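Colleague: I would like to see how this sequence folds:
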Amino acid sequence: MPKQKPRINFNKFFLISALAMSLTSCSLFIESMPKSWNHGFKPRPLTGTRGFPSADTEYGKGFKDGCNTSWDAVSKGLLADLNDRRYDFRRMQKSPDYNTGWWDGYEQCTYILDHDVV
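Modeller: Next comes the predicted model:
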C-alpha cells in the first residue's frame, strides 16, 4: 500500500497567515500620540470659586467678564450674540492681562457649564 502524502488544509493555513500578517503590520505602523496632545483629552478645570482670581486685578476683571460672556452664550444660545458682550476693548488694548483673563474665564466657564462639548 503506497503512503499518502499529508494533506494541507489551505483554509486554515490562509486564515492563520492572514491573521499573523495583519497583526504584525498594525504593530509596525501605529504611532502613539505625543504627550503634549494629552492623548486627545481636555483636562477638566476645577469647579467652584476657590481657585478663581481676585476681581481687583486686571486679569481678574477680564476673567469675570469672560465668564459672564460664556454664561450668556451657554444659557441664552444665539440670543446672547444679539446682546453686548462684556469685553472692554479699550482695556484689552491697554492691558494684556485683561485680554488673557477674559479668554481664560471664557474657556473655563464654558467648559464648566457645557463640559460635554469638546
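Colleague: C-alpha from now on. contacts and neighbour counts both.
Modeller: OK.
Colleague: Residue 114 is in contact with residue 75, isn't it?
Modeller: No - look at residue 114 against residue 75 with Cα atoms under 8 Å: they stay out of range, at 9.5 Å.
Colleague: to compare against the first, here's another:
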Amino acid sequence: MKLLFHPLLLISSLLFLVSCGAFWEPMPNSWNWGIKPRPTTGMRNFPSADTEYGKGFKDGCASAWDAVARGLLSDLKAKFDYKRLQKSSDYGTGWWDGYEQCTYIIDWEII
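Modeller: Okay, here's the model as predicted:
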C-alpha cells in the first residue's frame, strides 16, 4: 500500500500544478509591473499598453489596486493623465474600464 501511495501522490501533485496554468495568464509585457502580486483568476485578455485605450486601462487598473489596498489615501496620487485625455477620449474610456475591471477582480463585494 505504501509503495503505491507515493507514486499516486507524486502524479496527482504534478497534475494539480500543471492544471493551475489554466487559470493564469500573464499581463502584457508593455504593462511592465515587475513582480507585483496578482490574482490568479479573472485576469484575461488585458489590452496592450501600446494604444491610448491600453494606457488608460493600465492607469485605471493601477488606481484600482491602490484604492482597494490603501483606501482614501490612494486618492492623493491617483494615476490619471489629463493631457493624454485631452488628446484622445480613448484614454478616458480605457481608464474607467480598467478601474472598474480591476476593482471588481480584487474586491468583488463592492456595491
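Colleague: what's the TM-score here?
Modeller: Their TM-score after superposition, calculated using TM-score structural alignment, normalised by the length of structure 2, is reported as 0.61; 71 aligned residues with a Cα RMSD of 1.2 Å.
Colleague: name the element the nearest residue to residue 55 of structure 1 once chain neighbours are set aside belongs to?
Modeller: Spatial nearest neighbour of residue 55 of structure 1, excluding adjacent residues (Cα to Cα, 6 or more residues apart in numbering): residue 61 at 5.1 Å. Using DSSP states H and E, residue 61 of structure 1 maps to helix 58-76.
Colleague: Okay, and the corresponding residue of structure 2 for residue 107 of structure 1 sits in which element?
Modeller: By TM-score structural alignment, residue 107 of structure 1 lines up with residue 100 in structure 2. Per DSSP H and E: residue 100 of structure 2 is located in helix 89-106.
Colleague: And residue 42 of structure 2, how far from residue 108 of structure 2?
Modeller: Distance, residue 42 of structure 2 to residue 108 of structure 2, by Cα to Cα, to the nearest Å: 11 Å.
Colleague: Between the two, point out the one with more neighbours.
Modeller: Between residue 42 of structure 2 and residue 108, counting by other Cα atoms under 10 Å, residue 42 is the more crowded of the two (14 against 10).
Colleague: how about the more buried one, what's its partner in structure 1?
Modeller: Aligned counterpart of residue 42 of structure 2 in structure 1: residue 47 (TM-score structural alignment).
Colleague: so the helix holding residue 61 of structure 1 matches what in structure 2?
Modeller: When structure 2 is aligned by TM-score structural alignment, the counterpart of helix 58-76 of structure 1 is residues 52-70.
Colleague: By how much does that stretch deviate from structure 1 on average?
Modeller: Superposed on structure 1, stretch 52-70 of structure 2 shows a mean distance of 0.3 Å to its aligned residues (mean Cα distance after the TM-score superposition for structure 1).
Colleague: Contacts for that stretch next, please.
Modeller: Under the criterion Cα atoms under 8 Å, 6 or more residues apart in numbering, residues 31, 47-49, 73-75, 78-80, 84, 88, 90-103, 106-107 lie in contact with stretch 52-70 of structure 2.
Colleague: re earlier: ok, average deviation of the helix holding residue 100 of structure 2 from structure 1?
Modeller: Per the superposition on structure 1, helix 89-106 of structure 2 and its aligned residues are separated by 0.5 Å on average (mean Cα distance after the TM-score superposition for structure 1).
Colleague: Give me the buried stretch members for that helix, please.
Modeller: Buried residues in helix 89-106 of structure 2, counted by 16 or more other Cα atoms under 10 Å: 90-103, 105-106.
Colleague: between those residues, which is nearest residue 19 of structure 2?
Modeller: Nearest to residue 19 of structure 2 out of the buried residues of helix 89-106 of structure 2 is residue 105 (Cα to Cα; 20.9 Å).
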